[in-house]
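Chemist: mind looking at a prediction? Sequence and model below.
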Amino acid sequence: MAQRLFLFFLHIVERITYNNEESGFSVIKIKAKGFPELVTVVGNLAAVNVGAVLRLKGEWKHDSKYGRQFSAADYRETVPATIAGIEKYLGSGLIKGIGPVNARRIVRYFKENTLKIIEESPDELVKVEGIGTKRVEMIKKAWTEQKEIKNIMLFLQSSGVSTAYAIKIFKTYGNESISIVKNNPYRLADDIWGIGFKTADKIAQQLGFDKESYERCRSGIMYVLSELSNQGHCYATRTQLISEAVKILDAGEPLLERTLDQMINEKSVILKEDFSHYF
């Protein structure tokens, strides 16, 4: 019998048991409505912190060693709304300069407005006992960095990028992730292992990229060369390359002829001296 898909809406991260910073794979414990004990969740959960409120999509699985677990295929994060949730969120180590003690002091002082204060009027934090101007500057910097990471992840996920790929993209491009993906999503196929032309093309179409753009045609031709290489070919003829690219890109031959000529000029592909073979 096939496993059912479940949606967990707005549940709180209580503990992070394991996190691999390179791959983004994590094991977390969440407090979920209808479950008396904490639920174990596994999956690519990059930039998730204790106290965060998650919307998870996935399925139940049974691990032979660890038992029943919820395997998350996707997630979305929102900030906590309750005082207790905000305190746990800030005290998790998310923001450099705010540990559990300072988190408690800040939340006691600003209550439900805490996150709004940090976002809009962080200099007011000096009103809290034990927090001076140097610490405020540290908090402001750390808050901005974390916000940038979360904005990038949100943008990538909303653009049709899976969580696993979003992690790879962020690891590769860092704070430039959004601008690079917006300007030329086909770079992903060149730069990131595991993301090929078809995945990059899907992302590009989600972003409204022109199907006849040079970037798309170039990437499609490179994909054809790669596929021919995987089949054991050492080169491709011009006719063969254009013919296969037409099928992949659903584009006209004249456009692809111009694209290939530009690629030759840029030395993206190498043309043999007798003008018959492309590498």
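Modeler: Received it, and whenever you're ready, just let me know what you need.

Chemist: going forward, measure contacts between C-alpha atoms and count neighbours the same way
Modeler: OK.

Chemist: need the longest strand for the protein.
Modeler: Using DSSP state E to define each element, the chain has its longest strand at strand 5-19.

Chemist: okay, the angle between the next helix or strand after it and strand 5-19?
Modeler: Sequence order places strand 25-31 as the next helix or strand after strand 5-19, per DSSP states H and E. Here strand 25-31 points in a direction 110 degrees away from that of strand 5-19 (axes from the mean of the first three to the mean of the last three Cα atoms, to 10 degrees).

Chemist: adding another structure so you can compare the two:
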Amino acid sequence: MEITGEITDIIYQNEINSYTVAEFETQDGNITIVGYLPFINAGDTLKLIGKIVTHQDYGEQFKIDTFEKLMPQTLTSLEHYLSNGTIKGIGPATAKKIVDTFGEETIHVLKFEPEKLSNIKGINKEKAISISETFIENWELWQIVGYLEKFGIGVQNAKNVYEKLGINAIEEIEENPYILIDIANNVDFKKIDKMAMNLGMPYNYEKRIKSGIKYGIMCATTNGHCKVQKENLITFCKELLEISNEEVEENIIQLKAKNEIVEEDNWIYLSYFFDAENNIAQRIQILQNSQNTKKIENIKKEMKKTEQSSEIELSEKQKEAINAINENNVCIITGGPRNWKNNYYKNSNRII
């Protein structure tokens, strides 16, 4: 389902991932919209694709799948857009003056003849140029968002790409499409690779192979792993990139030299995963070596009290686990579903 309209009010927006709840005005009336809308403000005109859903507390809403930012369709919506705070130096009063003065030519003036803005009281030539530059920069940002959709990079990731590469993102990506592997999550390597091939990059292009190696490791991390066996990684990259084992191994060596990946006991990590694991291990070691201030000397007596007060009889295994918790600062209890891990936790909390 597709709808077009204007955001009249933003009810909520997450500063980290840009998940937004907003009021949206269409020709058919107002509706609440929900979804990821980075770089969006009240007054923006959007084309949304999604579906109507019913929230148990808030009623009917339009859930956004994808969206496109449009140039304001009417002078009223253009005035709202200019006054929404995204262009420094333009408030509601100035926005009204600009639209009243230039009418249908407003966008043309902002883009191509900004010096004319200085004819409006309160805007000098320097401010006019600044207003024009901000207007154009904001619009170029949306070219980047649309461009990234070709790679399957959604609006959440587009914000991250823009923040890393800035307004020249498209030029930088076209120069080296594989840069997206490093700065965006869950990208489609095959789409990036196809674009690079269309740009004339060879199969044995160094950046292609290195990005393929990092992509292979990232594929493993999406399945919950922090590392991948070297032999498996080489096989994966050889098939993905259609290159030789030797070429993969040579680029693994180069990535290790640059500290972008780490090899340990024939396992390959991305450097930041290796550092994270080391950091966790060090913190656990510090905690384990600290004084055990929670230790209860007569733990058996306390367990018996807890059994009586909670009317639960602890098994030998449960007692063993609670003893381990009492004796150690760090204790890991493992097991599959329905093996009473929660009971260990609850009972040890009552005792210790």
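Modeler: Perfect, thanks for sending it. This one's a predicted model, so the numbers in the text were calculated from it and none came from an experiment.

Chemist: superposed, what's their TM-score?
Modeler: Once superposed, the chains reach a TM-score of 0.79 (TM-score structural alignment, normalised by the length of the first structure), with 264 aligned residues with a Cα RMSD of 3.1 Å.

Chemist: what comes up buried for the longest strand of the first structure?
Modeler: Applying a neighbour-count criterion of 16 or more other Cα atoms under 10 Å, one finds 10-16, 19 buried in strand 5-19 of the first structure.

Chemist: and the residue nearest the centre of the first structure, how far from Thr17 of the first structure?
Modeler: Among the residues of the first structure, the one closest to the centroid is Ala166, at 2.0 Å (Cα atoms, centre = their mean). Distance of Ala166 of the first structure to Thr17 of the first structure, computed by Cα to Cα, to the nearest Å: 22 Å.

Chemist: same check on Leu241 of the first structure?
Modeler: Where Thr17 of the first structure is concerned, Leu241 of the first structure sits at a distance of 50 Å (Cα to Cα).

Chemist: how about Ser92 of the first structure?
Modeler: Going from Ser92 of the first structure to Thr17 of the first structure by Cα to Cα gives 13 Å.

Chemist: average offset of the top helix by length along the second structure relative to the first structure?
Modeler: In the second structure, with assignment by DSSP state H, the single longest helix is helix 125-149. For helix 125-149 of the second structure, the mean deviation from the first structure after alignment is 2.9 Å (mean Cα distance after the TM-score superposition for the first structure).

Chemist: just how off-centre is that helix within its chain?
Modeler: Counting by Cα atoms, centre = their mean, to the nearest Å, helix 125-149 of the second structure is centred 23 Å from the centre of its parent chain.

Chemist: closest one to Trp143 of the first structure out of the buried residues of strand 5-19 of the first structure, please.
Modeler: Closest to Trp143 of the first structure out of the buried residues of strand 5-19 of the first structure is Val13 (19.1 Å), distances taken as Cα to Cα.

Chemist: tell me the counterpart of that closest one in the second structure.
Modeler: Superposed on the second structure with TM-score structural alignment, Val13 of the first structure falls opposite Ile7.

Chemist: just give the nearest non-adjacent residue to that match, would you?
Modeler: In space, Ile7 of the second structure comes closest to Phe24 once its chain neighbours are excluded; the distance is 4.6 Å by Cα to Cα, 6 or more residues apart in numbering.

Chemist: which elements pack onto the helix or strand containing Arg258 of the first structure?
Modeler: Using DSSP H and E, Arg258 of the first structure falls within helix 253-266. Helices and strands touching helix 253-266 of the first structure, by 3 or more Cα pairs under 8 Å, 6 or more residues apart in numbering; DSSP states H and E, are helix 214-230, helix 238-249.

Chemist: most tightly packed of these?
Modeler: Highest mean neighbour count of these: helix 214-230, a mean of 19 (counted as mean count of other Cα atoms under 10 Å).

Chemist: angle of that one against helix 238-249?
Modeler: Taking the same axes, to 10 degrees, one finds helix 214-230 of the first structure and helix 238-249 inclined to each other by 110 degrees.

Chemist: quick one: contacts of helix 214-230 of the first structure?
Modeler: With Cα atoms under 8 Å, 6 or more residues apart in numbering as the test, helix 214-230 of the first structure has contacts from 184, 186, 189, 196-197, 201, 210, 234-236, 241-242, 244-245, 248-249, 256, 259-260, 263, 279.

Chemist: and if you look at stretch 104-123 of the first structure?
Modeler: Stretch 104-123 of the first structure is contacted from outside by 81-83, 86-87, 91, 124-125, 128-129, 133, 136, 140, 143, using Cα under 8 Å, 6+ apart.

Chemist: let me see the contact set for Thr4 of the second structure.
Modeler: Going by Cα under 8 Å, 6+ apart, Thr4 of the second structure touches 26, 45-48.

Chemist: picking up where we left off before, the residue nearest to Ile7 of the second structure -> the first structure?
Modeler: With TM-score structural alignment as the criterion, Phe24 of the second structure lines up with Ile30 in the first structure.

Chemist: likewise for Glu316 of the second structure?
Modeler: In the first structure, nothing lines up with Glu316 of the second structure, judged by TM-score structural alignment.

Chemist: ditto for Leu48 of the second structure
Modeler: Here Leu48 of the second structure is matched to Leu56 in the first structure, going by TM-score structural alignment.

Chemist: after the strand or helix carrying its match, next one along is what?
Modeler: Here Leu56 of the first structure, judged by DSSP H and E, is contained in strand 53-63. The C-terminal neighbour of strand 53-63 of the first structure among helices and strands, as given by DSSP H and E, is strand 67-78.
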